[in-house]
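K.L.:
could you work out the structure for the sequence below:
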Amino acid sequence: MASICEVCGKGTLAGNNVSHSNRHTKRAWKPNIQQVRAIVNESVKRVNVCTRCLRSGKVTRAI
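P.N.:
As a prediction, the model looks like this:
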């Protein structure tokens, strides 16, 4: 599953792990993406949505 929110477009961010001896290695911060059944254009579809969009009410979940 792609780690991109279909509502806000939030995706993976890149950066570095920095050890105590100041060595740098690449790492990634991935958003918390959930696959939910949501109402899109008056029909039920499965969408990949970040939890912030779910919590803020940008997505109407289908039950």
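K.L.:
please count neighbours and contacts with C-alpha atoms only from this point.
P.N.:
Will do.
K.L.:
for Gln34, which three-state class applies?
P.N.:
Under the three-state scheme (DSSP: H, G, I helix; E, B strand; the rest coil), Gln34 adopts strand.
K.L.:
now the other sequence, so there's something to compare against:
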Amino acid sequence: MITMSKICEVCGKHPVAGRNVSHSHRVTGRTFRPNIQQVTIKDAQGDVRKANICTSCMKAGKVVRA
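P.N.:
Below you'll find the model as predicted:
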């Protein structure tokens, strides 16, 4: 398994805690994780590098992919 950061380098989105609530209203803890992907981008200086970006930032076009 490849370990990668769980934080988007563009928007700063990160895992947050929440709760699952069943039909019988039993409550258990859970984690909402953003969909983070490692992609090759071209940064502001024009360098090509890999970055951890959430898919919503990719879809919105907030990064230039190399």
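K.L.:
all strands for structure 1, in order.
P.N.:
Secondary structure of structure 1 (DSSP state E): strands located at 13-18, 24-29, 33-40, 43-50.
K.L.:
and the first one, how far from structure 2 on average?
P.N.:
Put plainly, it is strand 13-18 of structure 1. With mean C-alpha distance after the TM-score superposition for structure 1, strand 13-18 of structure 1 departs from structure 2 by a mean of 0.8 Å once superposed.
K.L.:
so which bit of structure 2 is that strand matched to?
P.N.:
Taken onto structure 2 by TM-score structural alignment, strand 13-18 of structure 1 occupies residues 16-21 there.
K.L.:
and that stretch, what's buried?
P.N.:
Residues of stretch 16-21 of structure 2 include none that count as buried (16 or more other C-alpha atoms under 10 Å).
K.L.:
repeat for stretch 45-58 of structure 2
P.N.:
For stretch 45-58 of structure 2, a neighbour-count test (16+ other C-alpha under 10 Å) marks 51-54, 57 as buried.
K.L.:
can you put these in CSV and add distance to Gln38 of structure 2?
P.N.:
Converted to CSV, the buried residues of stretch 45-58 of structure 2 look like this (distance: C-alpha to C-alpha, whole Å):
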residue, distance to Gln38 of structure 2
Ala51, 5
Asn52, 5
Ile53, 6
Cys54, 9
Cys57, 12
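K.L.:
wait, which of the residues you listed is closest to Asn20 of structure 2?
P.N.:
Cys54 (23.2 Å; C-alpha to C-alpha).
K.L.:
read off where stretch 48-59 of structure 1 ends up in structure 2.
P.N.:
Using TM-score structural alignment, stretch 48-59 of structure 1 pairs with 52-63 in structure 2.
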